Structures are given as C-alpha cells and as structure tokens.
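>>> one predicted model, sequence on top.
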Amino acid sequence: MTELLVVRPGALTTVQDRGRPGYAHLGVPRSGALDTAAFALANRLVGNPPDAAALETTLDGTGLLALAPTVVAVTGAPCSVRVSGRPAAWGAAVRLPAGAELEVGPAESGLRGYVAVRGGLAVPPVLGSRSADLLSGLGPPVLSAGMRLPVGPAGPDPVPWADVCGLPGPPAELLLPLRPGPRADWFAPASLAGLWRAEFRVSARSNRIGLRTEAGPPLVRARSGELPSEGMVLGAVQVPPDGLPVVFLADHPVTGGYPVVGVVPPGPALDAAAQARPGTPVRFLRSR
C-alpha cells in the first residue's frame, strides 16, 4: 500500500472527509472539512470521489514524503508548494515520484489548506468517517512527525483541465447571512435590530468548534434565566453571557444551553468562515 510519511506536521493538521452526520443523538458531532468547496476541489483535481479523506492544514502548512509515486493537489488558503525544493503548482494536480518531499508552505492569506492524494487517505474509519474530531477525540490523531499515512487504491487519472476557474479567495470581510431564530426573542428588540448594522471581528480564540467574535456591541438579553440544553446545528449562532456571537463550525457540540439568535446556512459563507483569520471584520446579514 502507498504511504505518505509526515516530515513536518504543521501547527494543526488533521485528516478530514465530509464528516459523520447522523449521530447527534449519540452526542457525536458532524466534524469534517471546514472549507467544503476547497476540500471538494482538491479531491476533484486528483481524480478522487468526493468523500475521499484528505489533510486539512492550519496556517503554516505541512511537509510529507512520498514513499511511492502518487499525485497530490493543494487548495484552500493560497501558499507556496514545493516538491523536493522545486516550485510546484498550487491548485493543480502535482505528480510526486517515490522519495519526493512535498512542502506545503505557510498560508499567504486565509487560514486552512487542503492536501488531497490520489486514492484518498485510508486511515481506519470511525462511525463511517475518517475525520478527526477535536471535540470528542474520535477519528485519527492530529498529525505528528514520523506518522505514516496509508493511501487507498488510485482511481482514474486526474482531469488536467478540471476547475480552471478556481474558487474565491479568503475574505477581507466576512459577511454571514443569518436566519433569525429560534431564540431571537431572548434579545432586546433594539439590540437585535442593531445586529444588522454592527461590525465584529474574528477572535483569536476561534477554532474548528466555533468562530468566536470580538469588538462588536454585545447583544442585550430581553429576559434572564437559563435555557435547558437543546440541539445545535452547523452554523448555529449562539450568544454566551458576554453577548458576543459564536458561529458553530464542524466540531461543534450537539447541544448547548445559551440562546441561539439565528443560523448561518451551510454553503459559501461557512466556507469563508473557515478561512477568516483573527481580526477579520464580521457582519451579519439578515436572511430568510
């Protein structure tokens, strides 16, 4: 079986696929790649099926040694790509000879990159998914130096002209459509109305669990007391006691006790949230 040897793991590199939906009733988060479009593009470029597992890097890339010939593609946050010291293409299929070292450099903008390998990463699945879940600890561990990553059987040759138009770059301003509810009535009407005019910033405390905001006007409650824990979905915007919204991402808990002011629907906005660096301005746009 083809393997990749981890030479440089990077700050936080995990194996991700499309996640493990359908287990919230057991307390298991969905998990999966945060930037779903960039993840899907990486797999298409190497000829993989859309659910093949790939690597998700965070900020400073990773380094891998090919122990057999293979094909890889790097997408997501723009970065330098080198093969045994020579420049290679970002956002395209790249052939690695046996013994070649792939160096995925630091993100030049954005936050998260995706490294797909032809055949997909064949780590053992857990509940039908190969995704690493940082909240529950399910799935493969975070990459470390010396780890060997098994690669599945290669599929058809990549299509060289696939996706030549690419994807939007990381956001200079994060605009999040927000469908109000189910607990919008827990907030003062004037404060809720001001949400659509407010500007927040992405907090450095953000992670795969949630995008935390800072610097904006706190949302003021209209009622006190506590909510019983209730189910949370991807994109739910929960408001903790400090009044600053938190957007739940792929590794979010399945229940929560703070009121949810609204939900950001899955799609391009949550993909952009995956690439928003700390300090990026955030605005919520009222949506239906």
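Perfect, thanks for sending it. Numbers count the residues shown, from 1 in each chain.
>>> every contact and neighbour count from this point should use C-alpha atoms.
Will do.
>>> tell me where the chain has helices.
36-45, 189-195, 268-275 (DSSP state H).
>>> which one, of those, ends up nearest to Gly169?
helix 268-275 (8.6 Å; Cα to Cα).
>>> now the closest one, how far from the centre of its chain.
8 Å (Cα atoms, centre = their mean, to the nearest Å).
>>> list the buried ones in it?
269-275 (16 or more other Cα atoms under 10 Å).
>>> try stretch 199-210
199-203, 206-210.
>>> which among these gets closest to Arg95?
Using Cα to Cα, these come closest to Arg95 at Arg208, 30.4 Å.
>>> the structure to be compared is supplied as follows:
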Amino acid sequence: MLCLVEDLGRPGLAELGVGRSGAADGDSFRLANRLVGNTEAAAAVEFVLGEVAFRFHRAVTVALTGAPGPVRVSERGAAFNAPFPVRPGELVRVGRPASGLRGYLAVRGGLGVAPVLGSRSWDTLAEIGPPPLRAGDLLPLADDGDGPLVADVAPVRWPSADTPLRVIAGPRADRFGPAALDALTTRPYEVTAESNRVGLRLAGQALHADASGDDAGGLPSEGMVTGAIQVPPSGQPVLFLADHPVTGGYPVVGVVVTADVPRAAQLRPGDPVRFRWVGG
C-alpha cells in the first residue's frame, strides 16, 4: 500500500499555500531516527499496514517503529522499537500489524533523496516532494547520523484504541450548542474508508450549529492546523492530519492536542474514536 519518504515536513510556508506535511505519526518517526543515531529530522520511510520488503545493498543499521508487525531479516527474526544490523544483500520483510496503521523504517544516516522546498516529505494533498515508492525503486543514503547508538530497545506501550483523544475548544466552538458539544465527547465515532493523510473522516452523531445562533456554514476561509476537527454541512467531523489544507471554510469545533495527534494517525478505517474535552 502507500509507502512514502517522509521527514518532519515544511514548517513556515503556509502563507505560500504549502502545508507542513511530514510524518503522520511524529512520535514513532522521531523514535526510529533516535534508535539508529540519526538527527530527528532525517528522512525515513512511512508505510501503511506492513506487507512491505526492503533489500539493502550495503551493511546498515535499521530500526522499525510505529504499528508493530512481524519482522524477518532474511532467515532470522527482528523486532520493532530496537535497532538491528542488516548485511549487504539481505531483505527486511515487515508483515501486517495486528493493530495500528503506519510503520516507519529508519536507516543509519537517513535517506538522501532530493529535497523539495527544503523537505524530503511527500505531501499527498499538494503532491510535492519525492513521489510514493514503487517496487524496484532505489533509495540513496544520506549522512544524517548524529552520534553513536545509545539504546538496545525502546519500551513502547501501544495505546488502547479505547483511550479518548483529548480536545480543546476550537475557534468556532461557539457556533455549536451544548447538545452538539456534548455529543462530540459522549458518543463514539468510527473512522471511515475515505480517511487518509489529509484527515480522518468520521461517521457518527452529526454535529449541527445551535438553531438559536449562526448556521454552521458561511465562514470565510481561515487558517487550519493539524488536529483541527472541522465540521462540514453533513455534520460528520473531519480530523485533520499531516497533509491537511492550510485554509478551510467550515467551522472548527475543537482541536486534538498535539500530543494525541500521532495516536490519531494510527487509527484504521473501522476503528472507534472517542474524544474528551480538556482545558478551559
């Protein structure tokens, strides 16, 4: 499935109409680079639902993070969240994870594909950066190592799908009455098959503007951020992820806190989603 080169994206270009993009699950991405002694921004591979294989033509150190699946290096086993050596000619195979969506493969030194607008990330919405990988593509290595290897394994606890995503009130929360605000956090939603790196399209209780106030449409375009929960006329929320548009005209009822966005990026179609209000 979708297999991309990503880094930490293109911050600071929104005024030019270019979103940040970058790794959808930034926590897993950074961990992969730290495990192989890279800078956190070194380019790595993001892949969806495993079932992917990489052949290496030189001796390297590799780490896999994100949605954990079975790993084989030629005829021996390996594990997620731990660096391991790969010899020239060996094949690293990653199977389908039992839960979660996205995995990351980092190589000591990082990937040396050509940057576009200062980043080696593929933006699926703007179609900027190195294009999605295909069978047979050859990826050069870079020199983004940042020091010696310092860990044998990272103790990562995979989060439960039942844990709510924390949400703060959005800039247009006042367009929704108490019933809609309550429904967002008391009733579960489901991730739909139309979801992607742009955002999670959710199905569940429709959210509509308070009948006593303004309707939910008619807004001028305004800036959008990762984690924003936008409500289109259908009332079915959309949770923006890494490749979201830089502006939007539908009201943002809430924003998932930054620390919980990586967990949202690991949700699959069919997974339940719960929200919990936090803050004032």
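Structure's in. What do you need? Small disclaimer: the values here were computed from a predicted structure and weren't measured.
>>> can you give me the TM-score here?
After superposition, the two chains reach a TM-score of 0.93 (TM-score structural alignment, normalised by the length of the second structure), with 274 aligned residues with a Cα RMSD of 1.5 Å.
>>> returning to what we had before: in TSV, list the helices of the first structure along with distance to Ala154 of the first structure.
Below are the helices of the first structure laid out as TSV (distance: least, Cα to Cα, whole Å):
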stretch	distance to Ala154 of the first structure
helix 36-45	12
helix 189-195	49
helix 268-275	28
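>>> so for Ala122 of the first structure, which of the ones you listed sits nearest?
helix 36-45 (13.9 Å).
>>> what range does the closest one cover in the second structure?
Mapped onto the second structure using TM-score structural alignment, helix 36-45 of the first structure covers residues 26-35.
>>> give me the residues contacting that stretch.
With contacts defined as Cα atoms under 8 Å, 6 or more residues apart in numbering, stretch 26-35 of the second structure is touched by 8, 23, 39-42, 44, 63-66, 81-83, 103-108, 110, 149-154, 262.
>>> do stretch 229-244 of the second structure as well
19-24, 123-125, 170, 197-208, 216-217, 224-228, 250-256, 261, 265.
>>> and it, which stretch of the first structure?
Mapped onto the first structure using TM-score structural alignment, stretch 229-244 of the second structure covers residues 237-252.
>>> how long is stretch 192-203 of the first structure end to end?
For stretch 192-203 of the first structure, the first-to-last residue distance is 21 Å (Cα to Cα, to the nearest Å).
>>> so that stretch matches what in the second structure?
The aligned range for stretch 192-203 of the first structure is 181-192, by TM-score structural alignment.
>>> so what's the counterpart of Pro171 of the first structure in the second structure up against?
In the second structure, Pro171 of the first structure lines up with Ser160, judged by TM-score structural alignment. Under the criterion of Cα under 8 Å, 6+ apart, Ser160 of the second structure has no contact partners.
>>> ok, residues contacting stretch 15-29 of the first structure?
30-33, 36, 51-56, 121, 127-133, 135-136, 140, 142, 250-254.
>>> got it, and stretch 248-256 of the second structure?
Residues from elsewhere that reach stretch 248-256 of the second structure (Cα under 8 Å, 6+ apart): 165-176, 216-224, 227-233.
>>> and stretch 182-201 of the first structure, by the same measure?
With Cα under 8 Å, 6+ apart as the criterion, stretch 182-201 of the first structure contacts 213-217, 219-223, 259-262, 278-286.
>>> tell me the buried residues in that stretch?
184-187, 191-192, 195, 198-201.
>>> and what of stretch 269-280 of the second structure?
Buried residues in stretch 269-280 of the second structure, counted by 16+ other Cα under 10 Å: 269, 271-275, 277.
>>> centre-most residue in the first structure?
Leu34 (1.8 Å; Cα atoms, centre = their mean).
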